[in-house]
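# the following comprises the amino acid sequence and a computationally predicted model.
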Amino acid sequence: MEQEKRIHLAHLTTAQYDAILNHCNSNIFVTDGQGLILYANDAAERALNCTFDKLRRMDVYQLREAGYTTHSSSADAIQSKRKSFAVYRNNLGEEIATTSIPVLNGEGQIELVVTRSDEVGSILAQQKELDRYRSLYQQMLTRSDIPSVTLIAEDPRMKEIVESLKKYAQSEATILLTGESGTGKEVLAGYIRQNSSRSMDAFLSVNCAAVPNELMESELFGYEKGAFTGANREGKPGLFELANGGTIFLDEVGELSLLAQSKLLRVLESGEFMRVGGQKVQKADVRVIAATNRDLKAMIEQKQFRADLYYRLCVLPVEIPPLRERPLDIGALAWHFLTVFNRKHRQERELPPGLLDGLRSYSWPGNIRELRNTMENYVITGDLPPLAEEPAHPAPEPIPESAPWAEPAFSLREAIERTEKAQIQAALQLTGGDVEQAARQLGIHRSVLYKKINKYQLRHRPSYGG
């Protein structure tokens, strides 16, 4: 095998060797044992800001004296006969890191000095990209680095959706999550990934509304070096390249431009894409979960969204109801956020029934996101912040000034007990008689609720929780 390899290399032409060296990302520079310049690839010519025709009539000492470099690691290697490292500035003001290695003959004399160099800024950019790859790789390998997704779903409709997502997660089909902003679509996407066969692989998300249209293609598919002004000199991989084997979540997919939509359609249909400015077709094995709060069918009619992309995304559609249509989830989520923020802010706030009633009566236009912010505000300040709109309850009829005052029908204590009984009955009805859930809804301990149930002789379903 080694002999075949040598024969194959022996048939490479000078032009082919030259092409190989010119396609190296680094600057390649070669001198003889006296420092006479024998070779410089295209990158080295650019770094030295000098053509090879001029370079081959100089040695490294003349190169330095002429101001093309401030230091010569080649000269250091010739003097020491050892590998030499140096950083110099070229006449463009760029910092160049160089490594020169002497090649000795059988008698210990230097025949060649081979120098490889790179711009310091390019090295730092490569290091940053390497750190990014390393971080993603660690996330893919280490289960503890992947946050576990816990769903809060007490409403029957939401429970059905969660069961559907468990089934959908086992497939490789594209899932489209629709619903108002703030309904938890990104959390549900994480839940799908967590229950899929790709749970140990990369999970990358992008908010399509937050990326300018002119940069979306390079964000998704990457770009080659020099693809556009301001691009990384070494190029950059895109999300589909980085997430290969894993899952991509495209949030606000309805905000994509028509051009970006056509590029996305291609990778969904064929699994193939090209970097911006590239010629090489790459393959991507990626499961896509998309989400939007826009009416994509209406956008199709208005020629703002591609119908073929819509049907490619909408293999498994899931519509997430707004929080106002999930009354049981309001109390459950409020308790969940109360626990989270009590721990975060070192508080011990509770949810009295009156406050919980106020939360349930509000329509929550901002959905779960607004409820989360409201609960954190409450934990920090101890007061329920003013909500964006009045609770959807009719105002009481004003009492005419001339109306005669009648004797109360019952005492204040009786009025309180009647109200308490009605609240407990409503909570038990909403939770199907489950005492533990009803206690959470009412903001009291389960044992307290049992006593009141016995007091008012109310029907309930036994709870066996701890």
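Sure, I can see it.
# can we go C-alpha only for contacts and neighbour counts from here?
OK.
# need the distance between the two termini of stretch 180-189.
15 Å (CA to CA, to the nearest Å).
# repeat for stretch 424-441
First residue to last in stretch 424-441 (CA to CA) measures 9 Å.
# got it, and stretch 207-224?
23 Å.
# stretch 421-440 too?
So stretch 421-440: terminal residues 16 Å apart, CA to CA.
# report the buried residues of that stretch.
Under the neighbour-count criterion of 16 or more other CA atoms under 10 Å, stretch 421-440 has 421, 423-425, 427-428, 430-431, 433-440 buried.
# how far does that stretch sit from its chain's centre?
With CA atoms, centre = their mean, to the nearest Å as the basis, stretch 421-440 stands 40 Å off its chain's centre.
# then stretch 153-160?
With CA atoms, centre = their mean, you get 27 Å for stretch 153-160.
# and the buried residues of stretch 421-440, which is closest to Arg116?
Using CA to CA, Arg440 is the member of these that sits closest to Arg116, with 68.5 Å.
# quick one: the closest one and Trp335 touch, right?
Yes: counting by CA atoms under 8 Å, Arg440 touches Trp335, with 7.2 Å between them.
# what is the nearest of the buried residues of stretch 421-440 to Ala44?
Arg440 (71.3 Å).
# what is the subsequent helix or strand relative to the helix or strand containing the closest one?
Arg440 belongs to helix 435-442 when assigned by DSSP states H and E. In the C-terminal direction, the helix or strand that comes right after helix 435-442 (DSSP H and E) is helix 446-456.
# quick one: that next one to helix 435-442, angle?
Calculated by axes from the mean of the first three to the mean of the last three CA atoms, to 10 degrees, helix 446-456 forms an angle of 100 degrees with helix 435-442.
# which of the residues in helix 446-456 are buried?
446, 449-450, 452-453.
# report all helices and strands that it contacts.
helix 435-442 (3 or more CA pairs under 8 Å, 6 or more residues apart in numbering; DSSP states H and E).
# and if we set it to 10 Å?
Judged by 3 or more CA pairs under 10 Å, 6 or more residues apart in numbering; DSSP states H and E, helix 446-456 is in contact with helix 412-430, helix 435-442.
# any idea how far that helix is from the chain center?
Taking CA atoms, centre = their mean, the mean C-alpha location of helix 446-456 is offset from the chain mean by 47 Å.
# use this one as the comparison:
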Amino acid sequence: MTELEKEDLLKILDTIHDGIYVTKPDGTTVWVNEASCNILKKSREELLKRNVFDLEKEGVFTPSITELMLEEPHSVSLIQHIGNTGSKSLVSGHLIKDENGDPKWVVTHGRELNTDIVSSTQYEEVEAVLNRYIQELRERRINHEEEDVQSLVGENPLIKRTVEQAEKIAGVEASVLITGETGVGKNVFANYIHKLSDRYNQPFIQVNCGAIPESLFESELFGYKKGAFTGASEKGKIGLVEVAEGGTLFLDEIGELPLSLQVKILQLIQDKTYLPVGEVETRSADVRIIAATNKDLIKLVEEKKFRDDLYYRLNVLSIHVPPLRERPDDIFLLVQHFTNSYNKKYTFNKWFTGEAIDEFQAYSWPGNIRELSNVVERTLVMSDHQEIGVGDLPANIRDADPFANKPRIAESGPLREYLEQIEKNYIEHAVKHTKTTREAANILEIPQSTLMRKIKKYNLNKK
């Protein structure tokens, strides 16, 4: 530069009231002007060389526009939430490319929102756009992460509807109860709900209520004051509730929680307060509670083993994760998912034959997805062949009842009765797991009028 030196240009940019933020495509901050520092309530030294994705996780601003610019390389504008102050900034992003057309810089400029900038109507419109962008970014983040999302894999209507319910629940600030058998992936759904919620960049803390001894549970969950009891640390201890502050506390196996501790969880949900061991004043807690169980809590309530008031506080929103035997058509997809995952983990290049897949589909999978994952991994590791056939499978899989995942019928009798029993079971299953008879008829590929006649014939409950 000749007439305008670099230092002069930077001084000019520092006089602009709009914030200017420049990053590399990997998110590394390379320059910010003074206005941007003022908007973000951070010094230039605190921002330079920091990664915007890390700053987003820390809650400095939400969302990062850099990720969106790289996904959709055109100018984009949205509202950015600034820290925990409640202030917002209207920001626009621009992608600058090098001579080869590859991304070189992401330039963001923004201004704090106030009533002088945008009317209430315009604000609501822009806010709606922001929410859409945030949702897209979260879904992309989940899709690109390498963590285990096996419970979400599938095309069966049961699992697709469960995923849809989880996505709706994610946007609501209320307690969630996830039910389902052992191994269906209740923890995966809890994590999925958290990552689609407004708390996605805050902690997700999982507590196994059945794994912590009753004598230690209270101090583990709520922490304790120094010297609170014999053997206590002189420094005291932070509880898991405090660790989860601002995020989600996932109480797995909630049905195992002793009655003596249930009232304390009730207080945490109801009053948003808790009492660390050894202290006399309660503390406030900003956490969302998600609980999961493989037990029948209603039965436990009737047996006086679970508090009814806690049950109703937990069960504000609920989803049921179906067992694998109710979605046998997804077994092939899940086997492929796990095969790809473990091939990558162990640098294998192995696959299952069609006959082996048939054996997988004939097995009832009492341990559900967790068992399926274990069998696929063990078989891939132990087999000496690239192509894995029936002979490589564990004996219990090879010897599975071929009708284990099919509707049960009588041991003997006329063919007509067999066929009617099969038809009844299929119709009953479809009606049970759909919202309307029209939806059930579509799945069964029969007219709704025909379905209604058969429901009457077999004396089934209709929608």
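Perfect, I can see it now. As the structure is a prediction and not an experimental result, all values here were calculated from the model.
# who's in contact with the most centrally placed residue in structure 2?
Nearest to the centroid of the C-alpha atoms of structure 2, with distances taken as CA atoms, centre = their mean, sits Tyr192, at 0.4 Å. Neighbouring residues of Tyr192 of structure 2 by CA atoms under 10 Å, 6 or more residues apart in numbering: 138-139, 142, 149, 152, 163, 166-167, 170, 186, 200.
# for those, which one is nearest Lys424 of structure 2?
Relative to Lys424 of structure 2, and with distances defined as CA to CA, the nearest of the contacts of Tyr192 of structure 2 is Val163, at 27.6 Å.
# number of nearby residues for the closest one?
Neighbourhood size, Val163 of structure 2 [other CA atoms under 10 Å]: 21.
# and what of Ser135 of structure 1?
11.
# counterpart of Lys304 of structure 2 in structure 1?
Counting by TM-score structural alignment, Lys304 of structure 2 corresponds to Lys303 in structure 1.
# number of nearby residues for its match?
11.
# cool, and Leu152 of structure 2?
If we define neighbours as other CA under 10 Å, then Leu152 of structure 2 has 17 of them.
# contact partners for the residue nearest to it when sequence neighbours are not counted?
Nearest non-adjacent residue to Leu152 of structure 2, counting by CA to CA, 6 or more residues apart in numbering: Val163, 6.7 Å away. By CA under 10 Å, 6+ apart, the contact set of Val163 of structure 2 is 151-154, 157, 169, 189, 192-193, 319, 321.
# hmm, back to that, just put the helices and strands packed on helix 446-456 of structure 1 in a markdown table and tack on distance to Gly230 of structure 1.
A markdown table is the format used below for these (distance: least, CA to CA, whole Å):
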| stretch | distance to Gly230 of structure 1 |
| --- | --- |
| helix 412-430 | 58 |
| helix 435-442 | 55 |
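# for Ser135 of structure 1, which of those helices is the nearest?
Using CA to CA, the nearest of these to Ser135 of structure 1 is helix 435-442, at 40.4 Å.
# give me the mean deviation of the helix or strand hosting Val318 of structure 1 from structure 2.
In the assignment (DSSP H and E), Val318 of structure 1 maps to strand 316-319. Superposing on structure 2 and averaging over aligned pairs (mean CA distance after the TM-score superposition for structure 1), strand 316-319 of structure 1 comes out at 1.0 Å.
# which of the contacts of Val163 of structure 2 are buried?
151-152, 154, 169, 189, 192-193, 319, 321.
# now, which of those lie within helices?
Of the buried ones among the contacts of Val163 of structure 2, the ones assigned to helices by DSSP state H are 169, 189, 192-193.
# dump the residues you listed into JSON lines; add distance to Ile443 of structure 2 as well.
Formatted as JSON lines, those follow (distance: CA to CA, whole Å):
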{"residue": "Ile169", "distance to Ile443 of structure 2": "25"}
{"residue": "Phe189", "distance to Ile443 of structure 2": "25"}
{"residue": "Tyr192", "distance to Ile443 of structure 2": "27"}
{"residue": "Ile193", "distance to Ile443 of structure 2": "28"}
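# ok, of those residues, which one's closest to Arg438 of structure 2?
Nearest to Arg438 of structure 2 among those, with distances taken as CA to CA, is Ile169, at 25.1 Å.
# wait, the closest one sits on Lys195?
No: look at Ile169 of structure 2 against Lys195 with CA atoms under 10 Å: they stay out of range, at 11.6 Å.
# can you show me the strands along structure 1?
27-32, 37-40, 84-89, 95-104, 110-119, 175-178, 203-207, 247-251, 272-273, 282-283, 287-292, 316-319 (DSSP state E).
# helix or strand right after the helix or strand hosting Leu90 of structure 2?
For Leu90 of structure 2, the element it lies in under DSSP H and E is strand 87-97. Remark: after strand 87-97 of structure 2, the chain's next helix or strand is strand 103-112, criterion DSSP H and E.
# matching residues in structure 1 for that following strand?
So strand 103-112 of structure 2 sits over no part of structure 1, by TM-score structural alignment.
# got the angle for that strand vs strand 87-97?
Here the directions of strand 103-112 of structure 2 and strand 87-97 differ by 160 degrees (the same axes, to 10 degrees).
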